[in-house]
Structure formats: structure tokens, C-alpha cells
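Novice: Below are the sequence and a predicted model; questions follow.
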Amino acid sequence: MNSLFELIDFDDIETKKPEADKSAPGENHSADEIAIIGAAVKLPRADNLRELWNNLLFGISACSDFPDQRYRDIENWFKCRNIRLTPQMFKKGNYLTDIDKFDYDFFGLSADDANMMDPLHRLLLETFWNCLEDGGYCMQKVSGTCTGIYVGFNNDDIERYSRMLQEKRVRFTMATMENNLSSILASRLSYLLNLKGPAMLIDTACSSSLCALHIACQGLKNEDCEMALVGGINIGMVPIKYEGFRVESESDTLSPFDDSADGTVWGEGVVSLLLKPLRYAVRDRDHVYAVIISSAINQDGMSVGISAPNAVAQRNVMVNAWEKAGINPEEISYMEAHGTGTKLGDVIEMEGIRQAFERYTDRKQFCGIGSVKANIGHIEGASGLAGVVKLMLSLQNRVIPKTIAFNRPNHSIAFEDSPVFLVDRLTPWESTGGRRTCGISSFGLSGTNCHAVLREFSKDAPVSPEPAESAPYLLAVSAKSAYSFQQLLRAYAELLVENPAIDLESMCYTAGYGRDHHRYRAAFVFTQKRELLDALKSAWNGDAARFDTNGLLRSEEKEALDREADRLVLDASQKRGGECHQSYLDISRLYCRGAAVNWKLLYKNRAVKTLSLPVYPFERHRCWI
């Protein structure tokens, strides 16, 4: 086992831009099918997909009191207004605890700029970055591409961070204004990564993020963009209780479709998905979580009230999506409902579902239904994407988590005479012969409704040939700070423990070609998983060999390193098995000295694919005014 470490005194390594893949798109996939190839979340009690899935499996509610630190921050703000607050004035809810934390160094910002930036911008930046990495994409690969960004955000909170800055008499500059504009939520990452696709904000109230997903899918089909990042975000800066808002639960429990349901409970969170046409995702060997086979959007029009739900409009948007998908609705075995836990909303939604299914079938109780809002609350404009994440994780694991806080069916809903049943226990997701298919609905207070149909992804991938016993692997790990570097080493060790059958060569391919390479670096040459695991543990304990360049590399030194790395990579790409061992050692030494490695060439003609690997662990600096 060989492990090499180095601290290089420059922040970013420029590598050659890989050529676009000109090969034919994947066969047998409709041009309308959109793959979800990356995902990231920051939700109450769940900073990542794994934590969210565990919470869903174990039926955990994230509802809590308003976090103490956030209360102190708001209390200090309201002193500027001569208003005295008490903790009892704040609602229970599903809160994020550290909206004041941000890794400004990573994004090339100063502490002062970060302090003046709305937490919405900071949280969305980090989540989008993690989403890209989860999909195996990095700045190196996406810069200059026609990648779109679509953000769903309910922009109605008058107690914004910008208002706090003004009331604390902070001097406003052009940069301060830019750091607090909602319209820049989408375009900030486009600017940072030089993305050329559309960047837009969608606000339809509660349905904003699912509508953003629908518009992103249309953009991909119309070739407005090659890939699309879709995000949803909601933060309640000052969640003070107000009398007379009848949709809120007095019991502080969100109980979708339950007879005791007395209203909704608000939540916070950030969700991001990376989308790509399925035929290109298959061609490029991307990791696919699930496939969006259709989506539809409509409006209530004139109804009982402008904010009142409309069963006929909800029925129509579902029917439209199913017709677009060209499916028999009896194939749908689970529906992620809007499910806000309100007396009126739940009953009307179930009526719309019944009417939609009964256009095609008279079967009863063949489709499960549930709502993630029972676990994480109603995160308003981001709620639709949260439901999509629940669906894609359920499809991957072939298990449907139970909807918590359900004890007795709403007496106004005749489940026994309905096409659906409430999933009230952890349920294996059985296949009925074809691929598992599901739907998700999101209905906005604005009257704008959206429905999407998802299907599991399965294809007969070519079996990777068993490597020779002595065949080496080369894993590269890097970060911009010592803290993040140590956290990343630990994350890779945990990955190996939790995934004993992981494809090691694909892991190394993704870590090399799917990540940017930063100042702190490690390279591991190994032949067995146990060997790598031991080296990672030694590395984060500081027991590995270290190398120091003693300052900045001069340009001629960097060019010489890059040329030598290119030569070694070309040589290694033409070898197999144990023949690569010395080449990998030489490449790893050059990598740790700052050389740019052509990872794509290194794995040319290898049976590798993109895997979901640990994403960048950002440092947690407090950024507040």
C-alpha cells in the first residue's frame, strides 16, 4: 500500500477541459425521459440523503422548538425596533439549526461579503455544489456548458435578512444588494461556474419547486440546456405565531389524511436535483437515481376562492401528466401527495385523485399514498422537490416509508371505496411485472398545480471484468482546507465500510474525473479494499508520509509536472493489471506535487461508471451581522 500526501500552496489546479463525448446517445430511451443523476438536501435533522432516508425509515419527525442560537440572533435584531421577544412567541416547526454557517473561503468570498449575504444564497450555493458532485460533475466539467438553473422559491417573507441589515444600519453597497436579491438566487452559481443555460426563479407559492422541475424538464427537451440544476429553498427568518391563520395546526402535528388533522406545520430546507436527458445519462455512464417520464402543470382558474384548492383542476393535471407519459394509470403503485394535513385540503386532494383514477379503472386500494410533510413539515416552495427525493430514494431501495402521525382515517375520506390506501407502515415496494412507477403532486396557494410521474431506472449494465488479484487502483482525494480534507478522508472510509461490494475502479474514476482538485491532496495506490481502508484511517490520524513543495510552484515547474503526468497517464492507459502499478505510483507522486491528471484518458476503454460518492464537507464559519 502506498499513500502520498501534500500541501500545495495554491487554491485551484487548472486541468485540461475534457472533450465532449460525441458518441451516439443511449438506445431505447425516449427523448422525453429525464434522468435524476445527482441530489443533495439540507433538511431538518437531515444534512444529507442518508440521514433523510434513515429518518423516513424510522418514522422520525423533525418538529422542534425554534433553535436557541437563532432565537438570540432574532432577539438582537428586534431590539433595534424596541420590540421585546420571548421564546413562547415562536412557533414549533421543522427548523434548520445552522443557517448562519457558510464556507465563504471555498467560494472565494471574504468574511465581510459572507456576513452581508442572505442565508438563502449561502445555503443554496453549498447545496447546489454538493448536488453537482453527487452527480459526478465538477467545475472543471461544467464550466462553459449550457447548464440551466431553475429555483423554486416562495418569495413572500417580509422579515428578510436584507431588512435586518437595513434596521441595523449596515452601509449598503452594490455587492450587499446583489447578495440579497432573490432574482440572483439562481444566477449566482451560473456566474460562479460560467454556466450558459437559463437561470430563473419560479414562484407559484407551495408548488414552486415542482413547477421548477417541470420547466427544467421542458428546457431539456427543447434543448435550452444540456443539464439542469433544480432547487427549492425555504427559510422562515422570524416564525412568530400569528392569530387567525387557520391553516396552521394548533397541536403542532402535521397529520396528513388523519381524522385528528388540524392543520399544517411549517418547515425549512434546501433541496437540489441534477437532471439530464436519460439517453445522454446512459451514454455518459452517469449514476441514475430515477427517471421522470412526464410532468404537467395547470391553473385552478375561477373557483371558490383564489387560494382555495380545486379538485377538478387537480384531477386534470394528473390526467394530463399520465396521458403524456403514455401509461396505464393502474401501473402507478404509489402517489406522494401534497398532503398538508388541513381539513379542507386533504379531502379535496383525495377527491381529485379518485376522479383521476376512475377515468381509467374501477379498481380499489391498489395504489399507496403518503406525504413526507409529516416528517419534515410543509417547507412551502421547496416541498415538491422534497417529495421527489423521497420517491427516488424509495425507488432505489424498493421500500415505501410509512406516513407518520396517522392513526385513524379522515372520516370525510372513504379510503375503502378509493383507488388509494394510506401507507401507514414500512412497506416493501413490490413490482407488478414492470418497472415501479409513481406520481407526485404539488398544489400552490396561487392556484398553480403540478404533477410528475417517476419510474425506477434499471438497465442491464455490462458486467465489469474481475480485475487481476494484483491489479492496482488509484484514489485521489483533495480539499481546500485541512479540516475539509480530514472530513473527506473519514467519509471515504465510512463509504467503504457501508458498501462492502462497491466497485473500486468506478469509485476511483469518479473521485478523479468527477471532482475538482484542490490544495490539500492525497493519492492512494492499493490492490484491496482493506488496504485502502487502513490507509485512510492512518491518513486522518496523520500517520501517512507527507510532502511539501515549499511554496508556490513556478509556471515552468507546473508545466513540466503536467507534461510528465500526461506521459505517464498515456502509458498507464495502455496497460492492464499489475503492469499499471509503477505508473500509478508515479502519477500519484506527481498529483500530490500539483500536477493536473487527465483522469478521463486514464480510464479510457475501462468498464467504469459514475458512482454517488462523498461530497465536499464544507467548513462551518459563522456568518451573521
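Specialist: Cool, got the structure.
Novice: From here on, just use CA atoms for contacts and neighbour counts.
Specialist: OK.
Novice: What is the burial count for the nearest residue to Ile34 once chain neighbours are set aside?
Specialist: Among residues not flanking Ile34 along the chain, Pro277 sits closest, at 4.4 Å (CA to CA, 6 or more residues apart in numbering). By other CA atoms under 10 Å, 27 other residues sit near Pro277.
Novice: let's bring in a second model and compare:
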Amino acid sequence: MTQSHSDTGAHAAGAPEAGPMDIAIVGLSARVPGAGDADALWSLLMSGGDGLTTFEPHALTAELAQLTDVERARYVARRGVLDGIEAFDAGFFNLSAAEATLLDPQHRVLMELVWEALEDAGAADCAGRRVGVFTTSGLSHYLIKHLLPDPSIGERHGQLQLLMLNDKDFLATRIAYFLNVHGPAVNVQTGCSSSLVALHYACLSLLRRDCEMAVVGGVSIALPQQSGYVFSENMIGSRDGFCRAFDSDASGTVRGNGACAVVLRPLADALANRDPVWAVIKGTALNNDGRDKVGFTAPSPKWQADVIDAVYRRSGVAPDDVDFVEAHGTGTPLGDPIEARALNQVFAGARRPRYLGALKTQIGHLDTAAGLAGLIKLCMSLRNGVIPPTAHFRTLNPRISFDDSRFTINTEPVAWPRRDAPRYAALSSFGIGGTNAHVVVADGPADARQAGAPCDERASSAQRGPHLIVVSAKSAASLAALTRAYADAIAALDDAALADFAYSTRVGRRGFEHRLAVCADDRESAVARLRAARARFSAKPIAGVRVAAADAHAVAAQLGVTPPDGASRAIDAIAARLAEWGIAIDAGSAVRLDAAGGRLHVAAPGAPSETIDAATPGTIGCYLQAALWCAGVAVDFGREAAREAAGAVAGEIGGEAGEKARAPARRRIRIPTYRFDRRRHWIDAPGERRGDGRDSGPGDAAAPEAAASDARPRKPPAEQPTSLVALEAVLLSHWRSLLGLPTLRSTDNVFEQGADSLTVAQFVAQLSAERALPVHVVDCYSEPSVGGQARLVGARIGLGGRAAAAAQASAPAPEVERFDNL
């Protein structure tokens, strides 16, 4: 039986109508061989070349030494690699250095890509919402080849910790935990078709309203990366390291490491939210070959054709309307002819030519992530109006004929412009074992299609500056990098796009501790001010701003409000005006707004007072938002978004009296995504050569902050400390080792530094075994600082005095996380 989701709605001119079953792709990200992001992937596609790496013989000395002469003669030193997988921004994802070092690089890369896709969708502020996470990953080579060979790592951190940081089962839930979202969190494993199968179930979950938005991600990273393979006639690897799908010289595929993510919403919701729409999913289908084939690993033309046909039978899309099909296209002597037979069966009797593509020829076979990579290729082809070439194709395989289906494999880019009728594209993904998937996508509705690009400048005063651009990050280095990226992107824009760019920085992105903001009237001033801006740091968000009663009338006057009689009524008037800009009044706030000397000033703790230097009362809102947001005040930019969505925008920022123009609403456009502050968190495999030229030993972590496997030898319990100072030093040493943080202080909250229930259990077990110290799990929750824990334990062994003992006896036991579900 074939399972599908589909739409039977009618088509509107220029694009499919927004039917009740349509799913919009509103965000995407990719990291594949030869391309570090989606834009680089498009450049690679258009080049017609591939992103695979050919290794020099001297780099493979150890591997080649293990082969026979016959095997060396058939060795192919080529594959698709990902650069920089050893590095990760642990702090951004609230992980300790030790956790990051033990975490499978597949989890790390996909976590980053999910965040980038959410920012691309303008949906990174999704915490607390019913968002689904559907993921897939490959085998954890890192666990098998890097961690398990060193028994001390498991002894030090525990097998459960290694399992949870590396197993496929915990990828989707780890992402959901970080995002703090509450939809389904599901990992899908069907071999090569896994990520397209995950997409299918994400669509069903959206249609059933199990979630309001869904993230789908796929990743596959095989280790070691610097490794080829021995060619065999009976295996799927290519004879020469080139994938030549459907070509007469095709001899197999090539392995590639990579990851992709997409963000989905029901199309009706996406349009209501004015989301940029990459493409619209019109239908998906799944089935399985069963035993209708030669063997378990062999494909079945009958059931491939069935899953393809099912989408068109149930979606209202006719096969003859499809312009472009992205094939599974492995380039294997068996697989290509079988896939061609299935395509010919469904697309027989074509009235016009259509194009067939194969992404694996350019980035290799990404295994579990292959389907999503092909989907992103279709999205970018629709957005750019071009069908990219297929690499390494010269003449069609003589066992294949496309005479009836009229498929053409293009070796040069083909224009695919928008037109009155919808444009459709399709994608197949077939897994070893027989799980087959097919999806058909189309243009987004005209308005949504254009939302990813800036709108034209309108002549109304509402379209003029100043424009508020905000930047934030979790570290100073990330803030500086993102600010540079914003400045470079704005420098390449037209002036007309600045307002939409600025709007996109304010809506749909999460605000972090390190911040800066600028107000600019045009592109040149925006670039200059971003490059000269002074960053601010705010540890915790502040609810609102305080206005003293004595300053109320002066502040009201500066805000363009006629001050009513009485301070309380003046503050009410100020509150109403500030609310238009998403700013709340909070009498207890540490940030104060005053009007000393006839000008507005923002005073925040630990920072010099900032003067609001606006040319007119009508522009004060922009500068005030900038100053308060940098000071840590929670400015509700969503109020602005809602006001613009209604299409009623005041002629002056802030809604001051005067001529008001009904202006087209601002919309989100693509702007640079977060710049991660990556550091090396990696344990080399035994005998693997490090970057410094020496061989690493078992459990040798490269960076000091990632020294997760620095295991101490087992020995009889040491003597107990004889003073609180000595006890604190012992506890601190253990915590520093467990968290991989040599700079941890006794006053730090260990949970804010990456500790969790597993590390607490390890901490207690180590101190019991190595020091015979009576440390309890509840101690770490009662006193999250090392100094506090030392006082509790010290009281038990007679080091803390009567006061500490009494405090311990009277302290209530906190709730402690348990593992009842294991």
C-alpha cells in the first residue's frame, strides 16, 4: 500500500492555489561537499562541476599500508568531505566543552543547520511553540572509531552519557530540547531515503495539526573523512571516483558527507504570516518493495513506479505538467536502468520535453541526507528560474531509453522562467531495503514567491528612514562576525531594499546577550554605522524601562506627547506612546529614561548614559528602540510586525500625528544567518595524525577546553581533605574535569556551565569511589556552586562547624531529575 499526502485544490494563474493540503517550504540550509551553505551549493550546481575531494597518496599512507597489492591497484582515493567538523560552538547550544567533545559531529552539524534554517525562515523565535522536529542521521562512526577504542572515556563519563551523545535515537529530541519546542520529535531511519521519508511524516504531522511548524533535517558523516575505497564490480562504488548518473560510462556512486535542513508550514499559515516561500509541497508518497525484487538490497521498478504514480494520482498534478525531475540517480549499472523504467512507466506519452537531474554527480551520495539535498536543489532552481546542469554526463546509457517520456539530461544551465502556468518539479529517493519516497513541488503563490526578495521602494514617507538594524549574538566574536556580514550584505543591496533588510533583523530572530543597534537613513550610513557601532552586553532581559515621576512631563514632551496634568497621568501617556514601539513601562526596571537638559537619556547599570539624538520627534522611536534594546530591554518588535501586517503604517515612525499613508507592509528577506563561534572539540581516533604532526594517543582531545577524556588512573580512595579550602579544591578539580572547563570558579553555577543530571551522577560516583566522600545528588541541586557543595559536604565530615551542619539539616530536599524512563 502506498501512503501519501496530497492536494486536490484548483490551480490559480501563475502558481498553484493555496489548497488545504499544501505545505510551504519557508526556510532551508545546507552544508555539503564543496559548499558550506545553500548559496555556495547553488554556485556549485551552476558550475557543472563537483565538490568531491581527491586525496594525495601521502595522505593515505596508513590506510594503503593495510591493503594487499591487488586492493591498492583498485583503490579509489576520492570522496565528498565536510570541512571543519572538529569545531563546534558549544556555548551557543548550552553544552559544556566536555559534552561537545563527546557529541557525535553529525548531531553538531545538524544542530547548527537547523538553527540556520529557522533563521532563514524568520522563525528562530520559536521557543515554547508546537514545532515538530523530524531528523535522520547516519551511523555514529565517531562513537565506534574515536570514543569506544579508549575504555577510559567510557569509564570516566559513563556508557549512558556516550550513548545519549552519539546515538541516532536522541538527535531529534536533543534539537527539540535546545529549541524548547513541543511538537513531535521523531528520528526516521530508512537508509538512503530517510530524509525524504522524514519530510513525508513532517507534512502529515502539519496536516493533522500535531504541530504548527516543522523542521526536517538529515545528516550523514562517515569517518575517517580522508579515506577512499577499494572498487569492486559487485558494489556501488564508482570505478574512478566520479558518479556518472544515466551515462554510458556509469560504474557507481561516490560517498559524500553532508547535511541539510528545511522548515515547513501549512501554506495558508505561511501566507498569513507573510513568510518567504521557497516552494510548495503538493504531494508526497511512500511505499516499500517487499519481496518483489531480486534481493533485499536490489531496487524494484514496479514499486518505484507505484510510489511515483501515487503522488500524481492523489495530488491533482498531472505527470505531463512536471518540467524537472531530480532522480535518485546513483550512477550504478543496476540502479539507473531500473529507475529509468519506473520513470518511463509514469511519464509515458509526454507531449513535451522535460529535464532529469542527478545531484549525486556533484556532491556524492549523502546517504540519509540525500533526499533533502535534492529537495533544496529543486527549491533553489524554482527560486532562481534555472535548471542546473548534471555533471559528468556525455551519452545516455544504452540500456536506457527516454523516447516516450521525453526526458533530457542537460549539461548546461537551462532557463526556467516563471510563467502564467505553475511550474512543477519532482524528486525521488529510494532506500536500500526498499522504502521508496517521491515528492512533487511547485511555485509558491506570487506574493509569497517575491517575499524572499526585497520590495521596491515606495514614495510614501513611511518608506523613508531612519531604519533600525539590530544585531545580537551569544559571544562577542559571533557578534563581530555577524555585524561584518550584515554590513557586507547591505553594501551589496539597492537602497530600496534597506527597509526590508532592517525589518528582517528585528522580526523572527532571537535576541542574545551581546547586542548592537544602529539607525540609518540609507545604505551608506547603515554600512558605516554598523562598522563603527559599539557593542553592549546584557546578561538577562529586562522587562521594561523606568520613568521617574519627577521626569514624567519632560520625557512626555520629548516623546511628542502633550503632558497631561499630574505625574501619574503623564506616565500613562508615556506608556501609551512607548507601547507603539513595543516598549513597556516598568517601575522596578534598572534601566531609566529621563529628559535632563531637554534631551532624552537612557541610563543602564554598568554603562554610560546614552543620549537619544534624533532630528525630529517623528524619528525618536527608532533611536529609542535602539538604545533600549542594546541596554537589554525586551522591545516587542512583534507589535510593529502586526501593525505592518494589517497594512496600516503611520507616516512617521511611532505613529505621530500628521499625514498618514497606507503603505505596503514590510516583509522578511534573506539576510545573513548566525555566525557560530566554533572551537575544536574533538577526540582523535587511535593513531590518527593531529594537525600538529604528531600521532594522537587514546582519548587525546585537541583543545584544552575539550579535555574530556583526561582519565585519572584507578587507585585506592585518597585521604579526605582536612579543611574546607582543601575540600573545595577537590570538588572544583572534579567539576573542571567533568565539564572540560579549567577556568571554572567555585562561585559558578555548574548547571549554567553545562552540567546536567548525568554529570551530577558521575560527579557523585567519582567522589565516592576516589575519595570516599559522602556527596549526595541532592547536594548539587541544593547548592549549584562548588563552594556551596563544599560547605554541605564539609558539614557531614566535620569541617563546616555547627552553623553549616544546622543549615544542612534544615534545608528542604529539592526535586531531582530521575531516569525512570530508561
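Specialist: In hand now; what should we look at? A quick note: this is a predicted structure, and the numbers were derived from the prediction, not measured.
Novice: ok so, going back, pull the contacting residues for the residue nearest to Ile34 of the first structure.
Specialist: 31-35, 220-221, 226-227 (CA atoms under 8 Å, 6 or more residues apart in numbering).
Novice: out of those residues, which is most surrounded?
Specialist: Ala35 (30 neighbours).
Novice: check which helix or strand covers Cys203 of the second structure.
Specialist: Using DSSP states H and E, the element containing Cys203 of the second structure is helix 194-207.
Novice: which residues of the first structure does the next helix-or-strand element following that helix align to?
Specialist: Where DSSP H and E defines the elements, the next helix or strand beyond helix 194-207 of the second structure is strand 213-220. Counting by TM-score structural alignment, strand 213-220 of the second structure falls onto residues 227-234 of the first structure.
Novice: mean shift between the matching stretch and the second structure?
Specialist: After superposition onto the second structure, the mean distance of stretch 227-234 of the first structure to its aligned counterpart is 0.6 Å, using mean CA distance after the TM-score superposition for the first structure.
Novice: what do you get for stretch 385-396 of the first structure?
Specialist: Looks like 0.3 Å for stretch 385-396 of the first structure (mean CA distance after the TM-score superposition for the first structure).
Novice: which residues of the second structure does that stretch align to?
Specialist: By TM-score structural alignment, stretch 385-396 of the first structure lines up with residues 372-383 in the second structure.
Novice: before we move on, the earlier item: what's the closest of the contacts of Pro277 of the first structure to Glu330 of the first structure?
Specialist: Glu330 of the first structure lies nearest to Glu33 out of those, by CA to CA, at 19.8 Å.
Novice: host element of the closest residue in space to that closest one that isn't next to it in sequence?
Specialist: In space, and not counting its chain neighbours, Glu33 of the first structure is closest to Ile293: 4.8 Å by CA to CA, 6+ apart. Of the helices and strands defined by DSSP H and E, Ile293 of the first structure is found in strand 290-299.
Novice: do the same with Arg171 of the first structure
Specialist: Using DSSP H and E, no helix or strand contains Arg171 of the first structure.
Novice: Let me see the contact set for Phe415 of the first structure.
Specialist: 365, 409, 421.
Novice: Nearest residue to the second one in space, please, no chain neighbours.
Specialist: I take that to be Pro409 of the first structure. Asp258 (4.7 Å).
Novice: The one you found -> the second structure?
Specialist: Match for Asp258 of the first structure (TM-score structural alignment): Asp247.
Novice: what sits against its match?
Specialist: 331, 393-397.
Novice: thinking again about what came up before, how much space is there between the aligned partner of the residue nearest to Ile34 of the first structure in the second structure and Asp447 of the second structure?
Specialist: Under the alignment (TM-score structural alignment), Pro277 of the first structure pairs with Pro266 in the second structure. Applying CA to CA, to the nearest Å, the value for Pro266 of the second structure to Asp447 of the second structure is 16 Å.
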